[in-house]
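Undergrad: only geometry, no sequence info:
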């Protein structure tokens, strides 16, 4: 297993897809490398591209609020994205871009080895669970994953678009995360 710092260095030098031509910064990931809870989103947005940090824009503020709502801080979790560079105009990442970053996110998950892995939104959920089933059917339901638990939840941007109904759903999903953190991962099917 590649050490996280070495993996970060490789990601910062990556030129394996065309996103390297338009990025300002590689958004590798941030947080506690020993975290029991890890979040994986889709790809960086404009604010993340500028700062090099994941989830710092409007979606990031909402994610931080939801994390704090279950009694944790961002410093206690690890946050990353499947794709490390911002796709132009915030479009969905293309298959070649995902393929270029897939070994990096796989290594991050292996290194962090969280008890609970949370996928933020449809894209990360479908990729990591290798499913075509959408987030609306899977959200909030814990699934056994690599010796731990994976819980798909709505992406914070989708939560914001849904207004108060989205916030109610998100809080419910985060209660499932809190419960999973307090449970034995072997109890999840």
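TA: Received the coordinates, thanks. A quick note: this is a predicted structure, and the numbers were derived from the prediction, not measured.
Undergrad: switch to C-alpha atoms for all contacts and neighbour counts from now on
TA: Fine.
Undergrad: buried ones in the helix ranked longest in the chain?
TA: In terms of residue count, the longest helix belonging to the chain (DSSP state H) is helix 156-182. Judged by neighbour count using 16 or more other C-alpha atoms under 10 Å, the buried positions of helix 156-182 are 156-160, 166-167, 169-171, 173-178, 180-181.
Undergrad: again, but for stretch 102-117
TA: Here stretch 102-117 shows 102, 104-105, 107-109, 111-117 as buried, counting by 16+ other C-alpha under 10 Å.
Undergrad: For those, give me JSON lines that also has distance to residue 49.
TA: Converted to JSON lines, those look like this (distance: C-alpha to C-alpha, whole Å):
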{"residue": "102", "distance to residue 49": "19"}
{"residue": "104", "distance to residue 49": "18"}
{"residue": "105", "distance to residue 49": "17"}
{"residue": "107", "distance to residue 49": "21"}
{"residue": "108", "distance to residue 49": "19"}
{"residue": "109", "distance to residue 49": "21"}
{"residue": "111", "distance to residue 49": "24"}
{"residue": "112", "distance to residue 49": "23"}
{"residue": "113", "distance to residue 49": "26"}
{"residue": "114", "distance to residue 49": "25"}
{"residue": "115", "distance to residue 49": "28"}
{"residue": "116", "distance to residue 49": "26"}
{"residue": "117", "distance to residue 49": "23"}
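Undergrad: So what's the residue count around residue 53?
TA: 21 (other C-alpha atoms under 10 Å).
Undergrad: Which residue is the nearest non-sequential neighbour of it?
TA: What sits nearest to residue 53 in space, not counting adjacent residues and going by C-alpha to C-alpha, 6 or more residues apart in numbering, is residue 27, at 5.5 Å.
Undergrad: Alongside the first one, take a look at this:
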């Protein structure tokens, strides 16, 4: 290659970013990096060991966080404490105040409001769902979002509204991101909803969805097998309340074809209320 051609080739290489000449064999850059790293580590090791010997134990271990910065972790002791607190409530207002003051469940630290109840505490029928969602957390009332609007339409279909029913949830605080409450969180909240039902003493109890049905009827059977069949909820004080498990309105929004199943359950609830003498109290017209 003449000098002019060589000059053009070098210019091309320079424009392409080539800044060093080629070797006879390919360089293993990964191996070079590994060897260099081992050399640096070997140089640092003696100094690190010497520093560790000189450092007092207090500097080696990180100091504990102050109690105000520690995450609240629920445990069995909090569930036992909840049972004692709930049992001491003699009225719904006392239970509401005790729940608002209770600090044994970490769900409360991320929720905006304690969602206690809505409706008429003198009603013959009580509905219990699982936990508040975003809208419920913001307003402090159960079933006020999309599922709540559907529940209102379901009630209206059998002549009921929020002045003739009572509504609550197993969990009074919204779980972060609407996640499922953990089994321990549910056990901590269980005494409050059980005492809640005991104080209201409805003639008929309706569990909405799988979680509240399993908890309040003490069963592992799924809602699709439980729904439409009367069962008994036994309160800690020994009351036995006829209970109808049915599908949660949120489930019906996702599966509208199953609304016909919920309709059959609602008709059974209507008949039970009339037979239990709760027709006028529940806002139903007798036959």
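TA: Happy to help now that I have it. Source: prediction; values computed, not measured.
Undergrad: TM-score of the superposed pair?
TA: Here the superposed chains carry a TM-score of 0.93, computed using TM-score structural alignment, normalised by the length of structure 1; 184 aligned residues with a C-alpha RMSD of 1.3 Å.
Undergrad: Can you tell me what residue 20 of structure 1 aligns to in structure 2?
TA: The alignment partner of residue 20 of structure 1 in structure 2, by TM-score structural alignment, is residue 108.
Undergrad: which part of structure 2 lines up with stretch 91-110 of structure 1?
TA: Under TM-score structural alignment, the match for stretch 91-110 of structure 1 in structure 2 covers residues 179-198.
Undergrad: And the residue most central in space within structure 1, how far from residue 24 of structure 1?
TA: Central residue of structure 1 (C-alpha atoms, centre = their mean): residue 40, 1.1 Å from the mean position. Applying C-alpha to C-alpha, to the nearest Å, the value for residue 40 of structure 1 to residue 24 of structure 1 is 21 Å.
Undergrad: same check, this time on residue 48 of structure 1
TA: Distance from residue 48 of structure 1 to residue 24 of structure 1, by C-alpha to C-alpha: 9 Å.
Undergrad: Over to residue 122 of structure 1?
TA: In this view, residue 122 of structure 1 and residue 24 of structure 1 are 25 Å apart by C-alpha to C-alpha.
Undergrad: what about the spatially closest residue to residue 104 of structure 2 that is not a sequence neighbour, which helix or strand?
TA: Spatial nearest neighbour of residue 104 of structure 2, excluding adjacent residues (C-alpha to C-alpha, 6+ apart): residue 78 at 5.5 Å. Per DSSP states H and E, residue 78 of structure 2 falls inside helix 76-87.
Undergrad: same for that helix, what does it pack against?
TA: Contacts defined by 3 or more C-alpha pairs under 8 Å, 6 or more residues apart in numbering; DSSP states H and E place helix 76-87 of structure 2 against helix 92-101, helix 183-200.
Undergrad: let's see 7 Å
TA: Other helices and strands packing on helix 76-87 of structure 2, by 3 or more C-alpha pairs under 7 Å, 6 or more residues apart in numbering; DSSP states H and E, are helix 183-200.
Undergrad: distance from the helix it packs on to structure 1 after superposition?
TA: On superposition with structure 1, the mean distance recorded for helix 183-200 of structure 2 (mean C-alpha distance after the TM-score superposition for structure 1) is 1.0 Å.
Undergrad: Other residues contacting that helix?
TA: With contacts defined as C-alpha atoms under 7 Å, 6 or more residues apart in numbering, helix 183-200 of structure 2 is touched by 74, 78-79, 82-83, 86-87, 91-92, 105, 121, 170-171, 235.
Undergrad: do the same with stretch 9-19 of structure 1
TA: 26, 28, 85-87, 97, 100.
Undergrad: Name the member of those residues with the most neighbours.
TA: Each of those was scored by neighbour count (other C-alpha under 10 Å); the top score is that of residue 85, with 31 neighbours.
Undergrad: For that one, which non-adjacent residue is closest in space?
TA: residue 26 (5.3 Å).
Undergrad: swap in residue 162 of structure 2?
TA: residue 119 (4.8 Å).
Undergrad: Residue 231 of structure 2 touches residue 240, doesn't it?
TA: No. At 9.5 Å, residue 231 of structure 2 does not count as touching residue 240 under the criterion of C-alpha atoms under 7 Å.
Undergrad: Residue 251 of structure 2 maps to what in structure 1?
TA: Per TM-score structural alignment, residue 251 of structure 2 is aligned with residue 158.
Undergrad: Show me the strands in the stretch 51-200 of structure 2, by range?
TA: 118-119, 125-129, 166-169 (DSSP state E, counting those that start in this stretch).
Undergrad: Columns distance to residue 222 of structure 2 on top of those strands, output as CSV?
TA: Below are those laid out as CSV (distance: least, C-alpha to C-alpha, whole Å):
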stretch, distance to residue 222 of structure 2
strand 118-119, 27
strand 125-129, 15
strand 166-169, 19
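Undergrad: which one of those strands lies closest to residue 244 of structure 2?
TA: Nearest of those to residue 244 of structure 2, taken as C-alpha to C-alpha: strand 125-129 at 9.5 Å.
Undergrad: What is the distance between the closest one and the centre of its chain?
TA: Here strand 125-129 of structure 2 shows a centroid-to-chain-centroid distance of 19 Å under the convention C-alpha atoms, centre = their mean, to the nearest Å.
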